[in-house]
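> A structural model of the following input is requested.
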Amino acid sequence: MSTPRISVVIPAFNAAGYIAQALESVAAQDMADLEVIVVDDGSSDGTAKVVAEGFPWVTLLRKANGGAGSARNLGVAHARGGHVAFLDADDVWLPGKLQAQWSCLQGEPHCRFCCTAFEHWFPEGGETEVSQPGTGEMVLDPERSGWVYHLLLLDCFVWTSTVLVERRLLEQVGGFDESLRLGQDYDLWLRISREVPIHFLATPFAHYRHHSRSATARGAQANYGARVLEDAVRRWGVCSPDGRCADPQAVRRRIAGLHFAQGYGHEAAGRRLWAWREYLACLRYQPGRGKAWLHLLSTALPRSVRQRLGEVLPR
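Model prediction:
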């Protein structure tokens, strides 16, 4: 059996309604020597059946539910290609994606990680058409390419479904942190950005599907986003390996914002203690954030008062 050039790894959890479209977008790539691995992460909706019956050329792995990070790690462990491309089961690629990225890997010196721009897609809101990329050319975005750790602290512009990465690099940095149910991809891109330059193609080559059943929409009680950022800053500070740095106050404001948003979500769900903790964490990073003080105080009030305040408190 010949060694594939690229292994495509697709984690899937209850994605029976989406996985076919994702796999069709892979099949549409003008790229030979592909290996496609779908990891069914404990689905209960027939996802594995859709893959097995409709796409016999796909390698299907099954495991108990453990999160997207563990599913991707399993897929990478079974991958035979020298490079790995990730695609979430509810997203789609656009034609020419892999070829453009492969050209980047071959044409740019020391390129071991390439990602692309993407477009947000809202099919539940009636946006059914998937647009096509404006060009299949390899156009590097100079603002988001190079040593970009300091930029990623302020904006995670690397999206998992656009990543093509050397498999040895994944092994070098240790893969996805399976203790993170959300944000495990952000954590990995930060670690990789400490090791190699990032190459970012400016052309959108994928569509990020927004829907009510996604892991992002469901959220989590733990604040994984803040945890990832806080761990990165403790470990490496705010400067990239080439010496360029993020504004420390801007980083603190971003972490504060993540804590505030998480606190607001807990407050809306009636988890007062969780909300109180998140608002306190927000204020440790940004003591002058007046909205956080107001919401912190509201969590200590009786329910009837909180309900009335909830109509007027700023979000």
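> contacts and neighbour counts: CA atoms only from here.
Fine.
> mind checking how far the nearest residue in space to Val163 that is not next to it in sequence is from Leu164?
If the residues on either side of it in the chain are set aside, Val163 comes closest to Cys115, at 4.5 Å by Cα to Cα, 6 or more residues apart in numbering. Using Cα to Cα, to the nearest Å, one gets 6 Å for the distance from Cys115 to Leu164.
> joint contacts of those two?
Common contacts of Cys115 and Leu164 (Cα atoms under 8 Å, 6 or more residues apart in numbering): Gln101.
> mind listing the helices for the stretch 201-315 of the chain?
215-218, 224-236, 248-268, 272-285, 290-298, 303-310 (DSSP state H, counting those that start in this stretch).
> got CSV for the ones you listed, with distance to Gly183 too?
Shown next, in CSV, are the helices of the stretch 201-315 of the chain (distance: least, Cα to Cα, whole Å):
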stretch, distance to Gly183
helix 215-218, 10
helix 224-236, 6
helix 248-268, 12
helix 272-285, 17
helix 290-298, 24
helix 303-310, 29
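> who wins for proximity to Ala64 among those?
Relative to Ala64, the nearest member of these by Cα to Cα is helix 215-218, separated by 16.7 Å.
> which SS class is the residue nearest to Val163?
The local conformation at Cys115, judged by DSSP: H, G, I helix; E, B strand; the rest coil, is strand.
> quick one: it and Phe157 touch, right?
No - assessed by Cα atoms under 8 Å, Cys115 is found out of contact with Phe157, at 9.4 Å.
> higher neighbour count, these two?
Remark: of Cys115 and Phe157, Cys115 carries more neighbours, 27 against 17, as counted by other Cα atoms under 10 Å.
> so how far is Ser193 from that one?
Using Cα to Cα, we find Cys115 at a distance of 12 Å from Ser193.
> ok, Asp30 next?
From Asp30 across to Ser193, the span is 29 Å (Cα to Cα).
> which of the two has more neighbours?
With neighbours defined as other Cα under 10 Å, Asp30 and Ser193 compare such that Ser193 has more, 20 against 11.
> what's the closest non-adjacent residue to that one?
Tyr149 is the one closest to Ser193 (Cα to Cα, 6+ apart), at 5.2 Å.
> list the contacts for the residue lying closest to His83 once chain neighbours are set aside?
Nearest non-adjacent residue to His83, counting by Cα to Cα, 6+ apart: Glu166, 4.3 Å away. Counting by Cα under 8 Å, 6+ apart, Glu166 touches 82-84, 112-113.
> same question for Gln184.
Contacts of Gln184 (Cα under 8 Å, 6+ apart): 69, 176-178.
> would you do the same for the sequence below? I want to compare the two.
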Amino acid sequence: MSRLLSIVTITKADRIGLVRTKASIEQQQNCPDIEWVVVGATDSDLEVVGSGPAATGLCDGGISAALNLGARLATGRWISYLNSGDIYAREDVLMRVSPVLERLNANRIVVYGDFYEAGDGFRHLRHANRDTIQIANSINHQSVFIGRELAMREQYDERLLLGMDYDLWLRLDRWAEFHHLGFPVAEFHWGGRSSRRDWASHQVMVRYFLRKLNNREQMRARDIWNLSVQLARAWVRHTCINSVAPGWQSRKGRTQHAKRPKGF
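Model prediction:
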């Protein structure tokens, strides 16, 4: 019988983050039926974490290719993607979610929770909501539990460098069910390319609707409205980043805000 859960960690030259993520996994209470899969770790990285990973792999492609490789290496019925440096929100997260995973259909249901965004000097709780997925992405893949068979069927698009999780949610939204846990699952560490999810979300949404048009799918009034909203949000964000943010950077004490302008 397969394990209940595989935790897949993607890393690249981040030993400190890898140790931090390993510590979070080891602190999870009463969860023996899990395995840890690490993709992208070198031999020296693995020496730092010591024993722990049940499987490891190297990937020459981008983040999407690494996530897909992690799913192929996993043996659990469910997968949790916890990237290097990210941690679970509390020590009892997996203990609380395990009974839910045991009773739900891993081949059709995506389980997700809320999450924290954290960085130097801040930690903010973000509430995930599938109901607004057609307008904006509020689901963080670190707070998602997805069935392995489902992850193999609907893989991350390896052509995308950013926003690959939002692209996956939009595809799954057509036929899969989503189950909200109602509590924070993970703490997402702000930093790196995947942190640019706001701008990437706009691009993915526009690409999604253009693909529907290309396939001659019927566009409902709601679809046209959502596309218009995304184009407007993308234009406003682009304007703020290119005109407002440089002004913030030139002012003393506002550098931190310029690095991370609030999304719309």
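> on that earlier part again, filter the contacts of Glu166 of structure 1 down to the buried ones, PyMOL style.
Of the contacts of Glu166 of structure 1, the buried ones can be selected in PyMOL as follows, counting by 16 or more other Cα atoms under 10 Å:
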select buried, resi 83+84+112+113
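> can you give me the strands in the stretch 51-200 of structure 1?
Secondary structure of the stretch 51-200 of structure 1 by DSSP state E, counting those that start in this stretch: the strands cover 59-63, 83-86, 92-93, 113-121, 164-166, 199-209.
> what comes into contact with the shortest one?
Okay, so that is strand 92-93 of structure 1. So strand 92-93 of structure 1 is contacted by 21-22, 25-26, 87, 161, 205-209 (Cα under 8 Å, 6+ apart).
> buried subset of these?
21-22, 25-26, 87, 161, 205-209.
> so can I have TSV of those residues showing distance to Ala246 of structure 1?
Formatted as TSV, these follow (distance: Cα to Cα, whole Å):
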residue	distance to Ala246 of structure 1
Gln21	39
Ala22	36
Ser25	37
Val26	36
Leu87	30
Ser161	26
Phe205	28
Ala206	28
His207	29
Tyr208	27
Arg209	30
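> for these, which one is nearest Arg234 of structure 1?
Arg234 of structure 1 has its nearest neighbour among these in Ser161, at 27.8 Å by Cα to Cα.
> Ala89 is in contact with the closest one, correct?
No - under the criterion of Cα under 8 Å, Ser161 of structure 1 is not in contact with Ala89, lying 9.2 Å apart.
> quick one: Asn214 of structure 2 and Tyr208 of structure 2, what's the gap?
Applying Cα to Cα, the value for Asn214 of structure 2 to Tyr208 of structure 2 is 10 Å.
> of the two, which one has the most company?
Using other Cα under 10 Å, the more surrounded residue of Asn214 of structure 2 and Tyr208 is Tyr208, with 17 against 9.
> alignment lookup: that one to structure 1.
Taking TM-score structural alignment, the alignment pairs Tyr208 of structure 2 with Ala232 from structure 1.
> ok, that match touching Leu190?
Yes - assessed by Cα under 8 Å, Ala232 of structure 1 is found in contact with Leu190 at 7.4 Å.
> please name the nearest non-neighbouring residue to Met205 of structure 2.
Nearest one to Met205 of structure 2, counting by Cα to Cα, 6+ apart, is Gln230 at 6.9 Å.
> that neighbour -> structure 1?
Matched by TM-score structural alignment, Gln230 of structure 2 corresponds to Arg254 in structure 1.
> if we can go back for a sec, and in structure 2, which of the contacts of Glu166 of structure 1 remain?
Retained in structure 2: 82-84, 112-113, out of those (criterion both residues aligned by TM-score structural alignment, their matches' Cα atoms under 8 Å).
> out of the residues you listed, which comes closest to Asn223 of structure 1?
Closest to Asn223 of structure 1, out of all of the kept ones among the contacts of Glu166 of structure 1 and judged by Cα to Cα, is Phe113, at 27.5 Å.
> got the contact list for the spatially closest residue to Leu258 of structure 1 that is not a sequence neighbour?
Setting aside the residues directly before and after it, Leu258 of structure 1 is nearest to Ala226 in space (Cα to Cα, 6+ apart), at 5.9 Å. Ala226 of structure 1 makes contact with 255, 258-259, according to Cα under 8 Å, 6+ apart.
> Val58 of structure 1: which of those is nearest?
Leu258 (38.3 Å).
> wait, that closest one sits on Arg227?
No - the criterion here is Cα under 8 Å, and Leu258 of structure 1 misses it with Arg227 at 9.6 Å.
> between these two, point out the one with more neighbours.
Leu258 (22 against 16).
> and of the kept ones among the contacts of Glu166 of structure 1, the nearest to Arg308 of structure 1?
Phe113 (51.1 Å).
> what residue in structure 2 is paired with that closest one?
Aligned partner of Phe113 of structure 1 by TM-score structural alignment: Val110.
> re the thing from before, out of the strands of the stretch 51-200 of structure 1, which is the most enclosed?
Comparing the strands of the stretch 51-200 of structure 1 by mean neighbour count (mean count of other Cα atoms under 10 Å), strand 92-93 ranks first with a mean of 28.
> how far does that one sit from its chain's centre?
Centroid separation for strand 92-93 of structure 1 versus its chain: 15 Å, with Cα atoms, centre = their mean, to the nearest Å.
> packing partners for the helix or strand that contains Ala20 of structure 1?
Taking DSSP states H and E as the criterion, Ala20 of structure 1 maps to helix 19-27. The contact analysis (3 or more Cα pairs under 8 Å, 6 or more residues apart in numbering; DSSP states H and E) places helix 19-27 of structure 1 against helix 47-54, strand 92-93.
> switch the cut-off to 7 Å
With contacts taken as 3 or more Cα pairs under 7 Å, 6 or more residues apart in numbering; DSSP states H and E, helix 19-27 of structure 1 sits against strand 92-93.
> neighbours of Ile16 of structure 2, how many?
13.
> no, scratch that, I was asking about Thr216 of structure 1
12.
> and the nearest residue to it once chain neighbours are set aside, how far from Ser70 of structure 1?
Of all residues not flanking Thr216 of structure 1 in the chain, Leu182 sits nearest, at 7.7 Å (Cα to Cα, 6+ apart). Leu182 of structure 1 is 11 Å from Ser70 of structure 1, where distance means Cα to Cα.
> tell me the one of the buried ones among the contacts of strand 92-93 of structure 1 nearest Pro4 of structure 1?
Nearest member of those to Pro4 of structure 1, counting by Cα to Cα, is Val26, at 14.5 Å.
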